[in-house]
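Enquirer: How does the following fold in three dimensions:
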Amino acid sequence: MSNVDASQVPTHRAPVKAALASWIGSALEYYDFFIYGTAAALVFGKIFFPSIDPKLGTIAAFATFGVGYVTRPIGAFLMGHVGDKFGRKKILTFTLLLMGLSTFLIGLLPTYGQVGTAAPVLLVLLRLLQGLSASGEQAGANSMTLEHAPPHRRAFFTSFTLSGTQMGLILATLVFLPISALPEDQLLSWGWRVPFLLSAVVVAVGFWIRRSLPETPAFEAEARSNAVARVPVADLFRHHTPDVLRVIFAALVSVVSTIVSIFILSYGVNTMHMPKSQMLLLLVCANIVALAAIPAWAALSDRIGRRPVFIFGALGCAVLIWPTLWAISRADVTLVFIFGILLSGVVYSAANGVWPSLYGEMFSTRVRLSGMAIGTQVGFALGGFAPTISAAIQQPGPDGWMPVAVLCTASCLVAAISAFSARETCKIPMDQLGTRGVGAARGASALA
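Expert: This is a model prediction of the structure:
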């Protein structure tokens, strides 16, 4: 491995360009991913599973959302290998094109009423392709920004990838706001297709942005010194298995995101009969707040460390999920907005803004993309089925939401414990990350 800390080599505007490109690319890519979740909550149960009980139809629609997470661990092995072997840039271009194509094709699908069971089968197949794309997107973008970032601001710059995903959710929700206001027959016949077909524009813009993105100095230094791993995944599990497990369990905090954006939307609209526009507006407001909160929490972690900020976010979510679901069960719009924004926009952003640097700094450049992709995607796969599990365990009556709150709290506690077991890495130089025996004290003295 090169003895030069690539992150400290002057690269002029490269850190800002990499952060901006990752932000915009992630926003565009996750627009595609999130419109599926919104459609699953509001539409898919009625047009792809109309022949079964409405509750079972909702569960089935959520299951098609969750099935996208099945291919994410599988894809993580492939995407991680390509990204660590051939570079970050190649993987980011591929994931964008794959996500855009599969999303566009969903917008062209026939419904159950037109072709019968072939419709949900095709839906699942395209959802699997979406999951394959997502398996490499965040890990690639996070590796790209982390390895371009200045040494004292790695968390801040890397957090822009997650700010991008929040913008993707905002765009997806804003597109669905006028669509959801359509008469029911128009919404179910053609209206739901519009957000998916717009992904053609998404692909064109995203490809134009990413084609000029430079490769990272850290990866180029590895390539020049012939230090690129021949089989990155084998190297990863030979030296970093405990860290992969830490990432898997810490990534369970993502249960908060899927429950808020999918289950809560469905619970508020379909069970408590709150207006769709109000619930969609809640998601928009929470994510607008998150756009500011994510980089602020990340900047704080550059000063005080990754672990305390992440743990605060996870434990805060474990508590706030209770009043949020309670407020929805009472259909109290004011309290729903207060607790929903506090939970999803403010507190969850602490964990969400820090995990890209927390996870990425556990690994060396040789295996960083593989470690992040495999660890997060296995953890996200468990979180991806949280809406399905939530719909299944939800009980009738005004307090039927409590089992869902228990599920969310337990996931957050596991994530907090996993992060607590990790080493603090915020002061360790880039070329020493992932090295056994390198602690925070050594990193601090190296940067003093």
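Enquirer: going forward, measure contacts between C-alpha atoms and count neighbours the same way
Expert: OK.
Enquirer: need the contact list for the closest residue to residue 284 other than its chain neighbours.
Expert: Counting by Cα to Cα, 6 or more residues apart in numbering, the nearest residue to residue 284 once its immediate chain neighbours are dropped is residue 170, at 5.2 Å. By Cα atoms under 8 Å, 6 or more residues apart in numbering, the contact list for residue 170 reads 31, 283, 284, 287, 288.
Enquirer: what's the answer for residue 388, then?
Expert: Taking Cα under 8 Å, 6+ apart, we find residue 388 in contact with 59, 60, 62, 63, 66.
Enquirer: tell me the contacts of residue 35?
Expert: The neighbours of residue 35, taking Cα under 8 Å, 6+ apart as the test, are 169, 172, 173, 176, 195, 196.
Enquirer: thinking residue 83 is in contact with residue 90, fair?
Expert: Yes: when contacts are counted by Cα atoms under 8 Å, residue 83 is listed as touching residue 90 (7.1 Å).
Enquirer: Which of the two has more residues huddled nearby?
Expert: The residue with more neighbours, out of residue 83 and residue 90 and counting by other Cα atoms under 10 Å, is residue 83; that gives 27 against 16.
Enquirer: want to throw the contacts of residue 35 into TSV with distance to residue 212 and neighbour count?
Expert: As requested, the contacts of residue 35 are exported to TSV (distance: Cα to Cα, whole Å; neighbours: other Cα atoms under 10 Å):
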residue	distance to residue 212	neighbour count
169	25	28
172	26	27
173	29	27
176	31	23
195	27	24
196	26	26
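Enquirer: now the other sequence, so there's something to compare against:
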Amino acid sequence: MSDPTQLRRAVASSFLGSVIEYYDFLLYATASALVFGKVFFSNLSPLAATVASLGTFATGYLARPLGGVIFGHFGDRLGRKRMLVLTMTLMGVASTLIGVLPTYDQIGTLAPVVLVLLRVAQGVAVGGEWGGAVLMSAEHATGRRGLWASFTNAGAPFGMLLSTAALNGSAAMMDEQAFLSWGWRIPFLLSIVLLAIGLFVRARVEETPVFASAANASPPRSAPLLDVLRHHPRALLLGIGVGLSPFVLQGTLTTFLVSYGVQAGFARQQVLNGLTLSSGLAVLGIVGWSALSDRVGRRPIVLAGAVAAAAYAFAIFPLAGSGSVGLLTLALVLGQSIVHPMTYGPLAALYAELFATRSRYTGASLGYQIAGLGAGLAPLLFAQIQASTGGGGTGLISAVIAGFCLLTVVCTVALRETSRTDLVSAAGHSGVSR
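Expert: Below you'll find the model as predicted:
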């Protein structure tokens, strides 16, 4: 049985850890759309610099599956808690170093090279963080697993809210020249403070009873990754398919639309204000839809969300390109606070329910982080579509988003309902309809 005090601590630790990780990770996303092209790629044309900047943003997502495999392996062998201390430390140090990194004008091509390396470190850290944080909540919970696990996912938009607010605040306090010179560094340097707070809270959480029970029962027969690939390959592939469209939509809303809005003539401050508001409301959307999935099941919520997202994809750019600040804000709030949480919120519990205890960290992390490539690659792909069509191509971009939503529908239908799964006795089930 789980201790209610430990459950509360686990949920608080998972939420705070996720906030810190995604504050750092998504701060880079906003900065890549607004700042890095001018600071680290100043030798390129504005459009080429934007594509290059979004390319370094994508490297973080490419590194996330690696982090999931590395930390998942040791998390399944040694425990969830130890790995979460390491991932948080790695992220905090990498983000702080970005805050003191010299620009292209100061050290030349070495600047973007080091930027990419630090972005890879961020990706490895967040790749290992998510799975462990979700399992700390899910494996401590004896009921309402969708609700408790969702606080890890809710940490992502809250981290976005803090990172956008920090960047927004820095930009508001100074002129453009000062902001591009040194003001953008302030939010990155704040990472060291968040790291200290997060490590203090995380130190008070015990290992999950589900893992402790499994660890005492018998040693694993094979490496966790091999166990996932041998016994849960269909669950892994279908889980990736379910998660792709939420991440493609996430990358569109939090990164590409920021750049698109500025190019469409909105002031940077107006776009960041809309992003900050929608990020705050997204926390409520994620927790609310996930709690509902405990009652009606994961599949109905995810299916309804995928259909809604496909329709919404064709409304994003007309709203964002209308010239109206109100309609731009509506596009962000509708997408990030209502539509996206329907598919994204239940993913935390769903991925945990697909795998056995001694390979759950690895399986959940790998599925989630491979799907997460959609958020990293979508802005880069969409920027290239936009560049190749002379600044247009939004209809094609919407069609691509809708296509990923269709994939989510197909894969969700193929998965069996997992919300009633007992994580203690989940060994061997694949979560796939037969």
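Enquirer: Among the contacts of residue 170 of the first structure, which one sits closest to residue 314 of the first structure?
Expert: When the contacts of residue 170 of the first structure are compared for distance to residue 314 of the first structure (Cα to Cα), residue 287 comes out closest, at 17.3 Å.
Enquirer: Apart from its chain neighbours, what residue comes closest to residue 358 of the first structure?
Expert: Using Cα to Cα, 6+ apart and skipping the chain neighbours, the partner closest in space to residue 358 of the first structure is residue 306 (5.8 Å).
Enquirer: if I look at that neighbour, how far off is residue 423 of the first structure?
Expert: Distance from residue 306 of the first structure to residue 423 of the first structure, counting by Cα to Cα, to the nearest Å: 9 Å.
Enquirer: and the two? which has more neighbours close in?
Expert: More neighbours sit around residue 306 than around the other of residue 306 of the first structure and residue 423, counting by other Cα under 10 Å; the figures are 32 against 17.
Enquirer: how close does the residue mapped onto the more buried one from the second structure sit to residue 314 of the second structure?
Expert: In the second structure, the residue matched to residue 306 of the first structure (TM-score structural alignment) is residue 298. The span separating residue 298 of the second structure from residue 314 of the second structure equals 25 Å under the rule Cα to Cα.
Enquirer: again with residue 61 of the second structure
Expert: According to Cα to Cα, residue 61 of the second structure stands 25 Å off from residue 314 of the second structure.
Enquirer: Between those two, which is the more surrounded one?
Expert: Neighbour tally, residue 61 of the second structure and residue 314, criterion other Cα under 10 Å: the higher count belongs to residue 61, 27 against 18.
Enquirer: where does that one land in three-state SS?
Expert: Three-state secondary structure (criterion: DSSP: H, G, I helix; E, B strand; the rest coil) places residue 61 of the second structure in helix.
Enquirer: My guess is it contacts residue 375. True?
Expert: Yes: the pair residue 61 of the second structure and residue 375 qualifies as a contact (Cα under 8 Å) at a distance of 7.5 Å.
Enquirer: Trace residue 430 of the first structure over to the second structure, please.
Expert: For residue 430 of the first structure, the residue aligned by TM-score structural alignment is residue 423.
Enquirer: ditto for residue 387 of the first structure
Expert: Taking TM-score structural alignment as the criterion, the aligned counterpart of residue 387 of the first structure in the second structure is residue 379.
Enquirer: can you check residue 239 of the first structure too?
Expert: Superposed on the second structure with TM-score structural alignment, residue 239 of the first structure falls opposite residue 231.
Enquirer: And for its match, the neighbour number?
Expert: By other Cα under 10 Å, neighbour count at residue 231 of the second structure equals 16.
Enquirer: ditto for residue 23 of the first structure
Expert: Residues lying near residue 23 of the first structure (other Cα under 10 Å) number 27.
Enquirer: With the one 3 residues further on instead?
Expert: Neighbours of residue 26 of the first structure under the rule other Cα under 10 Å: 29.
Enquirer: Please give the element, helix or strand, for it.
Expert: Under the criterion of DSSP states H and E, residue 26 of the first structure resides in helix 14-39.
Enquirer: in the second structure, what residues pair with that helix?
Expert: Following TM-score structural alignment, the aligned partner range for helix 14-39 of the first structure in the second structure is 6-31.
Enquirer: cool, and stretch 52-68 of the first structure?
Expert: When stretch 52-68 of the first structure is aligned against the second structure using TM-score structural alignment, it corresponds to residues 44-60.
Enquirer: returning to that earlier point: mean shift between the following helix or strand past the helix holding residue 26 of the first structure and the second structure?
Expert: On the C-terminal side of helix 14-39 of the first structure, the nearest following helix or strand under DSSP H and E is helix 45-47. With mean Cα distance after the TM-score superposition for the first structure, helix 45-47 of the first structure departs from the second structure by a mean of 0.7 Å once superposed.
Enquirer: If you count contacts, what does helix 45-47 of the first structure end up packed against?
Expert: When contacts are defined as 3 or more Cα pairs under 8 Å, 6 or more residues apart in numbering; DSSP states H and E, helix 45-47 of the first structure sits against helix 54-67.
Enquirer: how far off helix 14-39 does the helix it packs on point, in degrees?
Expert: 160 degrees (axes from the mean of the first three to the mean of the last three Cα atoms, to 10 degrees).
Enquirer: Now do helix 54-67 of the first structure: which elements does it pack against?
Expert: In terms of contact count using 3+ Cα pairs under 8 Å, 6+ apart, helix 54-67 of the first structure is assigned the packing partners helix 14-39, helix 45-47, helix 118-148, helix 368-384, helix 386-393.
Enquirer: for the stretch 151-300 of the second structure, what spans make up the helices?
Expert: 176-178, 185-189, 191-202, 209-217, 224-231, 233-251, 257-263, 268-296, 298-312 (DSSP state H, counting those that start in this stretch).
Enquirer: After superposing, tell me the mean distance of the second one to the first structure.
Expert: Read that as helix 185-189 of the second structure. On superposition with the first structure, the mean distance recorded for helix 185-189 of the second structure (mean Cα distance after the TM-score superposition for the first structure) is 0.7 Å.
Enquirer: on contacts alone, who are the packing partners of that helix?
Expert: Checked by 3+ Cα pairs under 8 Å, 6+ apart, helix 185-189 of the second structure has helix 4-34, helix 80-99, helix 145-172 packed alongside it.
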